[in-house]
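# Show me how the following folds:
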Amino acid sequence: MNPDAHKIWLAPRWALAVLLAALGMLGPFSIDTYLPAFAGIAQSLDATPVQMQQTLSAYLFGFAFMNLFHGALADSFGRRPVVLTGVAVFTLASAGCALAGSIGALVFFRALQGLSAGAGIVVSRAVIRDMFPPAEAQRVMAQVTIYFGIAPAVAPIIGGFLFVHADWHSIFWFLTGVGVLLWLANFRVLPETLHSTHRQPFNARNLLRGYWQLGANPRFLLLALASGVPFNGLFLYVLSAPAFLGEHLRLAPTSFFWFFVLNIGGIMAGAWLSGRLAGKIEPRRQIRHGFVIMAAMSVVNVAANLAFPAHVSWALLPIAVFSFGWALMVPVVTLMVLDLFPERRGLASSLQAVIGSLANGVVAGVVAPLVMHSTVALALGSMLMMTVGLVAWLVLNRRWPAAVAAVAASH
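Predicted coordinates for the structure are as follows:
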């Protein structure tokens, strides 16, 4: 934690949480806002479905690749310059997407968006731990999760509205405007939270040493899996929303918002409770409660889809409760990841984001196309994502109970 934290941010805690959440929302907004316009973009640019998929894959691979470096840069040069540079490049890339006249140009600028968008989510996590002691950091992380959870649900609604009432170009002009406003807000109010004594030298040897220190540490990898992969149990349904809601549940596009409202509500309620429990119960208990809820809802979801034809009267509820369980546990696990190596929080946040974004890429490019044809397959795919995180957490607790207890005790 920065020893001068109490001097460099004098505004209310929630204001910093809103600013950091907005940074974290750039990633999911860039993915989900343009999904409703896929068909329209393909028709306008005379692109095939495979080429349109490349606009998503290019973004996800760019996002995953550059996340390897955002945190290391932030540990060496400071949080503020990395944020401002990342948002500036994202803004220019969004304008490039809006002006793209061919599918090749759109793929290029989507890759540039991916390379820059990760700076927000990576650095915002490190800023939280720079500024707050453990219990307070959990409350702020929970607030950020509340706002962050809104993005994947609201973004397709905004994108669909803009596409219907304007055209697909307006979606990327909207993202350009978001980038401009976010850059100005951070330029004006975001302080430099990395203390001068905590800066890491920026050279290849130190960078490789940091990657090896974290990447070869099984506790870090298991915590990163436990925090990053279960989100895909929900993200799978978001990516499959047109098929799940329109084809299987036979909802009109104007009724899709119920799915998003329920999941936003679940995430907000879970994150709110996570913040309320900070410092009141043992962090490991809170994580266990989150996984129990997600596991129970996964079993209920699979069983219900096997036993009954999918119907809107019940099919949305297990997913919303699953979202509640995820939001209850993820702020705690994320802080445990950052506190394994306090001197390299930026790098830890980077590698954590890489694992999550790689999981997102696999779900978007492989899992979703394979399972979206069936509600049973969707439920099983969601359970699989949750199970990866659950197994990682159980193995961690079984093999290194003392180490997990020590990190948890620091909270």
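# drop to CA atoms for contacts and neighbour counts, all remaining ones
Noted.
# now the helix or strand in which Ala303 is found: how far from the chain's centre is it?
Assessed by DSSP states H and E, Ala303 sits inside helix 283-307. Using Cα atoms, centre = their mean, to the nearest Å, the mean C-alpha position of helix 283-307 is found 20 Å from that of the whole chain.
# need the contact list for Ile121.
Residues in contact with Ile121, defined by Cα atoms under 8 Å, 6 or more residues apart in numbering, are 20-21, 23-27, 353.
# PyMOL command to pick out the buried ones of the residues you listed?
Of the contacts of Ile121, the buried ones can be selected in PyMOL as follows, counting by 16 or more other Cα atoms under 10 Å:
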select buried, resi 20+21+23+24+25+26+27+353
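# and this one, so I can compare the two:
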Amino acid sequence: MTRDDSIQTAGRTAGETATASAAAPRRTVLLLLTALSVLPVNIYLPALPKIAATFQADFALVNLSIAGYAVINALTEIIAGAMSDRYGRRPVALIAVSIFIVASIGCALAPNIGIFLFFRVMQASIAACFCVALVVIKETAGERQAANRIGYAAMGWAIAPMLGPTFGGVLDEMFGWRAIFVTLALLGAAILAISMRELKETSGHATRPRGNYFASYGQLLSSARFWAYAACMACSTGTLYIFLGGASLAVGTSLGGSSAKLGFFMGMVPAGFIFGSYLAARFARKSLSRTLVIARLSTCMGLLLGLVLSISGVTHVLAFFGPCVFIGIGNGLTFPAANLGVMSVRAHLAGTAAGLAAAMSIAGGALIASIAGLFLEKAGAVPTLFLMLLISASLALSAALFAAFIDRRSANSIADGEPAESW
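You can find the predicted model right below:
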């Protein structure tokens, strides 16, 4: 891999900082944009059977609304990040929310399953707001303050999908499934109005990239530092996906087949993520790579404890879910540091980096979970599940250590008076 021209975490020019500070939006609008980017993922899931009945469609066909949304979501992250670098953060966010509003109305009024699926996929445009919010935070704050703000934004990002299914289920019971999409459209309209007033442009015309998009991606993909942070995110996401896919298979029978109990205990991991994000927001004083190492070590230690307990024959439900809480805590700490890390590789490509890393994280996490699933065929195989979790978490720790090595090497080069370079 080639060396980058500089390690751009050192800061921005005084002019860029002044511009960013003047354009700094209120924290609320960024929290709302981040939450809205994930709320549509699962808010409508309790209503899937009724949607299938309304359109007299096969349930498997309706389920395409999940897979199709996920694919377009990842593509949107990649494209929108690069567009925000080239055309500005504000217009990309406003267009994304506008498309989301139209798509939500289309879902609510859809007369057949084909039109419903079309507009449902269009809803994925809101994913653009995720990377835009992260980049705006970075451009309107110093590194430590940015980690603090992203930590608080991550709390909203975690809470929204936790409450989404419950909220959607209530709307479905009271008013029917179409009310879910009407509500999403209204939320989108409210956030659009707030964004038009509060969200200011933070990228300067002089710093916007020129040339084709592929060249921008190439600059990032040629950086070992980008790969280190992105790989840490992907393996951390993979650890979460392995847990989500294997928890019910591993301990479902010990809970008497109760979905309510399983859902309660599985909720401990998202709660851990919120706590980890809170810690990241409150104690964002260490270097990015050092924070990553601490985060990944905590997850590995928790999962190692779980593996030891399971091998020792301890079968209490808390002996499984207790150690798994560290998946959430570690990911909550990882989220702000890793995203700031990838966005700092090339300051003028922050949006491209955020979008590309997010897509790589989703795809990489899914790949890791799919491979682990091949070893999780037997119900009750708790030690095997913990082993798969620990392997994925160890890969994330290795990536974090590599990121720390690269950052230290670059820092030493600067201290020695050499040209600031990173791999």
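# what packs against the helix holding Ala303 of the first structure?
Helices and strands touching helix 283-307 of the first structure, by 3 or more Cα pairs under 8 Å, 6 or more residues apart in numbering; DSSP states H and E, are helix 317-340, helix 375-399, helix 401-409.
# how about a cut-off of 7 Å?
Judged by 3 or more Cα pairs under 7 Å, 6 or more residues apart in numbering; DSSP states H and E, helix 283-307 of the first structure is in contact with helix 317-340, helix 375-399.
# which of the ones you listed is buried the deepest?
With neighbours defined as mean count of other Cα atoms under 10 Å, those peak in mean count at helix 317-340, which reaches a mean of 25.
# which residue numbers in the second structure go with that one?
Across the second structure, the stretch matching helix 317-340 of the first structure (TM-score structural alignment) is residues 322-345.
# chain center to that stretch, what's the gap?
10 Å.
# for stretch 37-57 of the first structure, same thing?
24 Å.
# Just the terminal-to-terminal distance for it.
16 Å (Cα to Cα, to the nearest Å).
# Out of the helices and strands packed on helix 283-307 of the first structure, which gets nearest to His248 of the first structure?
Smallest distance to His248 of the first structure across these (Cα to Cα): 7.2 Å, for helix 375-399.
# Counting by contacts, list what the closest one packs against.
helix 218-228, helix 232-239, helix 283-307.
# residue closest to the middle of the second structure?
Ala358 (6.3 Å; Cα atoms, centre = their mean).
# how about the strands in the second structure?
Taking DSSP state E as the criterion, the second structure contains no strands.
# between the lengthiest helix in the first structure and helix 401-409, how many degrees?
Longest helix in the first structure, counting residues (DSSP state H): helix 134-165. Interaxial angle, helix 134-165 of the first structure versus helix 401-409 (axes from the mean of the first three to the mean of the last three Cα atoms, to 10 degrees): 80 degrees.
# Alignment lookup: the residue nearest to the centre of the second structure to the first structure.
Checking TM-score structural alignment: Ala358 of the second structure goes with Ala353.
# Ala20 of the second structure is in contact with Thr140, isn't it?
Yes. Counting by Cα atoms under 7 Å, Thr140 is a contact partner of Ala20 of the second structure at 4.7 Å.
# Spit out the contact partners of Ala252 of the first structure.
Gly246 (Cα atoms under 7 Å, 6 or more residues apart in numbering).
# er, Gly156 of the second structure I mean
Gly156 of the second structure is in contact with 31, 35, counting by Cα under 7 Å, 6+ apart.
# Residue in the first structure paired with it?
Aligning on TM-score structural alignment places Gly156 of the second structure opposite Tyr147 in the first structure.
# Map Arg110 of the first structure across to the second structure for me.
Under TM-score structural alignment, Arg110 of the first structure pairs with Arg120 in the second structure.
# right, I mislabeled it, should have said Leu56 of the first structure
Using TM-score structural alignment, the partner of Leu56 of the first structure in the second structure is Ile66.
# For that match, which non-adjacent residue is closest in space?
Val41 (7.7 Å; Cα to Cα, 6 or more residues apart in numbering).
# Number of residues surrounding that neighbour?
21 (other Cα atoms under 10 Å).
# how near is it to Ala420 of the second structure?
From Val41 of the second structure over to Ala420 of the second structure the distance is 42 Å, taken as Cα to Cα.
# just Ser98 of the second structure next, same as before
For Ser98 of the second structure, the distance to Ala420 of the second structure - Cα to Cα - is 42 Å.
# got it, and Ala206 of the second structure?
To Ala420 of the second structure, Ala206 of the second structure is 22 Å away according to Cα to Cα.
# For these two, indicate the residue with more neighbours.
Counting neighbours by other Cα under 10 Å for Ala206 of the second structure and for Ala420 shows that Ala420 has the greater number, 19 against 8.
# So the more buried one sits against Arg408, correct?
No. Between Ala420 of the second structure and Arg408 there is no contact under Cα under 7 Å: 11.7 Å.
# What count of nearby residues applies to the aligned partner of Ala216 of the first structure in the second structure?
Aligned counterpart of Ala216 of the first structure in the second structure: Ser222 (TM-score structural alignment). Number of residues near Ser222 of the second structure (other Cα under 10 Å) recorded here: 15.
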